[in-house]
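In: structural data only, the sequence is not supplied:
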């Protein structure tokens, strides 16, 4: 289990020190000549941004492990939004992700990056992320689509979006659509809106997606919902996935 300590000094931001925390790298970008900035998803501290100093040096102990989909145990410290990575080691093996699965896995990473806030801790999200990575490495076709849709809903729910309170209302019928990132019951559709079938609305509200669902409609509805929250720029890997026809 990770150990965390906080050091305080007068008129200074507290310094956080975290040791031996399970984590995955979501993305990296170069920083200065020899270092990188990495976005991590950690087990008990949520998404954390760290500087990995000297990571690009041939002799660096971080070389070859600061990359996505490698289970790590990390230690970091710092007072600001960007921490310093002080240690990282390989936790153990995972089922390799094949090239087609990698596109879906990068899509999952981008979702987490775009929809979560730094240091918003969620053990459930970390476990859901670990589960979907294992599913991406083992499944394809409908099973892969079910895994991705399920993760999308769980991620949204972890951020407080949950539509489960609407289950009884959906079961009563009516016309349902998506407005401002929510499932809503309306009297009539506005121009450009599409009705959501009751089966799909229920599946999403209950977070119970199966291979017997209308997966294309589920995908399209979740695309509208996620699109509302990520904004106009959209998701880069979503476009790649569309080209590959994997979702």
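Out: On my side now, so go ahead. Quantities reported herein were computed from a predicted structural model and do not represent experimental measurements.
In: drop to CA atoms for contacts and neighbour counts, all remaining ones
Out: Noted.
In: strands of this protein, residue ranges please.
Out: Ranges of strands in the chain, per DSSP state E, are 3-7, 15-31, 35-42, 46-52, 72-78, 82-90, 175-179, 182-186.
In: make JSON lines out of these and add mean neighbour count and distance to residue 195.
Out: Shown next, in JSON lines, are the strands of the chain (neighbours: other Cα atoms under 10 Å; distance: least, Cα to Cα, whole Å):
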{"stretch": "strand 3-7", "mean neighbour count": "13", "distance to residue 195": "48"}
{"stretch": "strand 15-31", "mean neighbour count": "19", "distance to residue 195": "35"}
{"stretch": "strand 35-42", "mean neighbour count": "23", "distance to residue 195": "36"}
{"stretch": "strand 46-52", "mean neighbour count": "22", "distance to residue 195": "35"}
{"stretch": "strand 72-78", "mean neighbour count": "21", "distance to residue 195": "44"}
{"stretch": "strand 82-90", "mean neighbour count": "18", "distance to residue 195": "44"}
{"stretch": "strand 175-179", "mean neighbour count": "18", "distance to residue 195": "5"}
{"stretch": "strand 182-186", "mean neighbour count": "17", "distance to residue 195": "10"}
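In: so which of the ones you listed gets nearest residue 98?
Out: Within these, the stretch nearest residue 98 is strand 15-31; the backing value is 17.5 Å (Cα to Cα).
In: tell me what the closest one is packed against?
Out: Strand 15-31 sits against strand 3-7, strand 35-42, strand 72-78, helix 99-115, with contacts defined as 3 or more Cα pairs under 8 Å, 6 or more residues apart in numbering; DSSP states H and E.
In: save those as JSON lines, and put in distance to residue 162 too.
Out: Output for the helices and strands packed on strand 15-31, formatted as JSON lines (distance: least, Cα to Cα, whole Å):
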{"stretch": "strand 3-7", "distance to residue 162": "30"}
{"stretch": "strand 35-42", "distance to residue 162": "22"}
{"stretch": "strand 72-78", "distance to residue 162": "30"}
{"stretch": "helix 99-115", "distance to residue 162": "14"}
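In: put this beside the first:
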């Protein structure tokens, strides 16, 4: 049965085919071979690329499935991502490729991903949508943390003025070392309520999400982040 899908990445395969990394609504991340997709008359030729909402079918029992159907969703238009939005879309795709296990249930994350792409298309501000997807991804990975209580003592953060974030642990009120970034508890409480209108607070959320994801990404740098910096030299982490 056909299901909603988007292409995360594609590779050339032999002379006329492509390998596609798909993010699907029912089967999560799936890798398929699109036989003949590079041929001039193939109906898949213009569809087998990122950010086009698709319907897909595939078959096979191995890790590499065989694509049997790929067509555009009739009720949606191609997502228009350009400039910073395009780089941000590649960033989302790379996060999914790196962190979401193959062929695992991820229907809620799929919907979050699709909504994020639509939000980035419609909004002038990209950052809030990115940060919200990162949070949904952490929840999907079972790595969500508590915004209101000290992960060491269990005490309410509201009893304190300052706190610190420990990746894969949560917020604490006692720093591990003098290099840790301190956060005002009042700001964390606003971030917990998703109050991201303030640019300074939104930047703090970026630091928190980046630290939280770093545990799972490891030392290998994100190609999409390096590509963005290469085209935006003034950008700083």
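Out: Now that the structure is in, tell me what you want to look at. Note that the coordinates shown come from a computational prediction; the quantities given were computed from them, not determined experimentally.
In: closest one to residue 63 of structure 1 among the helices and strands packed on strand 15-31 of structure 1?
Out: Among these, the nearest to residue 63 of structure 1 by Cα to Cα is strand 35-42 (10.4 Å).
In: where does stretch 47-59 of structure 2 end up in structure 1?
Out: The counterpart of stretch 47-59 of structure 2 in structure 1, using TM-score structural alignment, spans residues 65-77.
In: start and end of the matching stretch, how far apart?
Out: Stretch 65-77 of structure 1 has an end-to-end distance of 19 Å (criterion: Cα to Cα, to the nearest Å).
In: before we move on, what about stretch 145-162 of structure 2?
Out: Start and end residues of stretch 145-162 of structure 2 are separated by 17 Å (Cα to Cα).
In: against residue 20 of structure 1, how distant is the equivalent of residue 8 of structure 2 over in structure 1?
Out: Aligned counterpart of residue 8 of structure 2 in structure 1: residue 26 (TM-score structural alignment). For residue 26 of structure 1, the distance to residue 20 of structure 1 (Cα to Cα) stands at 18 Å.
In: just residue 149 of structure 1 next, same as before
Out: From residue 149 of structure 1 over to residue 20 of structure 1 the distance is 31 Å, taken as Cα to Cα.
In: check residue 222 of structure 1 too.
Out: For residue 222 of structure 1, the distance to residue 20 of structure 1 - Cα to Cα - is 36 Å.
In: what does residue 93 of structure 1 give?
Out: Residue 93 of structure 1 sits at a distance of 17 Å from residue 20 of structure 1 (criterion: Cα to Cα).
In: residue 175 of structure 1 now?
Out: In this view, residue 175 of structure 1 and residue 20 of structure 1 are 50 Å apart by Cα to Cα.
In: same for the helix ranked longest in structure 2, what does it pack against?
Out: What stands out as the longest helix in structure 2, according to DSSP state H, is helix 199-217. If you count contacts as 3+ Cα pairs under 8 Å, 6+ apart, helix 199-217 of structure 2 packs onto helix 84-99, helix 127-140, strand 162-166, helix 185-192.
In: residue 181 of structure 1 maps to what in structure 2?
Out: Residue 181 of structure 1 maps onto residue 168 in structure 2, by TM-score structural alignment.
In: residues in contact with the closest residue to that match other than its chain neighbours?
Out: Spatial nearest neighbour of residue 168 of structure 2, chain neighbours left out: residue 212 (6.3 Å); criterion: Cα to Cα, 6 or more residues apart in numbering. With contact set as Cα atoms under 8 Å, 6 or more residues apart in numbering, residue 212 of structure 2 has these partners: 138, 166, 167, 168.
In: so the second one touches residue 174, yeah?
Out: Yep, that's residue 166 of structure 2 we're talking about. No: Residue 166 of structure 2 is beyond contact range of residue 174, at 10.4 Å (criterion: Cα atoms under 8 Å).
In: any idea how far residue 203 of structure 2 is from the residue most central in space within structure 2?
Out: Per Cα atoms, centre = their mean, the C-alpha nearest to the average position across structure 2 is that of residue 92, at 3.3 Å. Between residue 92 of structure 2 and residue 203 of structure 2 the computed distance is 18 Å (Cα to Cα).
In: hmm, back to that, contacts only, for the residue nearest to the centre of structure 2.
Out: Residue 92 of structure 2 makes contact with 113, 130 under the criterion Cα under 8 Å, 6+ apart.
In: circling back to that earlier point, distance of the alignment partner in structure 1 of the residue nearest to residue 168 of structure 2 from residue 119 of structure 1?
Out: In structure 1, the residue matched to residue 212 of structure 2 (TM-score structural alignment) is residue 225. Counting by Cα to Cα, the gap from residue 225 of structure 1 to residue 119 of structure 1 is 24 Å.
In: ok, residue 157 of structure 1 next?
Out: Distance, residue 157 of structure 1 to residue 119 of structure 1, using Cα to Cα: 17 Å.
In: find the nearest non-adjacent residue to residue 68 of structure 1, please.
Out: residue 25 (4.6 Å).
In: next, the contact list for the one you found, please.
Out: In this structure, residue 25 of structure 1 makes contact with 38, 39, 40, 41, 66, 67, 68, 69, 70, judged by Cα under 8 Å, 6+ apart.
In: okay if I get these as CSV plus distance to residue 232 of structure 1?
Out: Below are these laid out as CSV (distance: Cα to Cα, whole Å):
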residue, distance to residue 232 of structure 1
38, 25
39, 22
40, 25
41, 25
66, 30
67, 28
68, 26
69, 28
70, 31
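In: please identify which of those residues is nearest to residue 32 of structure 1.
Out: Closest approach between the contacts of residue 25 of structure 1 and residue 32 of structure 1, by Cα to Cα: residue 38, at 13.2 Å.
In: structure 2: which residue goes with the closest one?
Out: Matched by TM-score structural alignment, residue 38 of structure 1 corresponds to residue 20 in structure 2.
In: how about the contacts made by that match?
Out: 7, 8, 9, 10, 11, 31, 32, 33, 34, 48.
In: so how far is residue 48 of structure 2 from it?
Out: Using Cα to Cα, residue 20 of structure 2 is found at 7 Å from residue 48 of structure 2.
In: which neighbours do the two have in common?
Out: Counting by Cα under 8 Å, 6+ apart, the residues touching both residue 20 of structure 2 and residue 48 are 7, 10.
In: give the contact list for the closest residue to residue 4 of structure 2 other than its chain neighbours.
Out: Nearest residue to residue 4 of structure 2, sequence neighbours excluded (Cα to Cα, 6+ apart): residue 55, at 4.6 Å. By Cα under 8 Å, 6+ apart, residue 55 of structure 2 lies in contact with 2, 3, 4, 5, 69, 70, 71, 72, 73.
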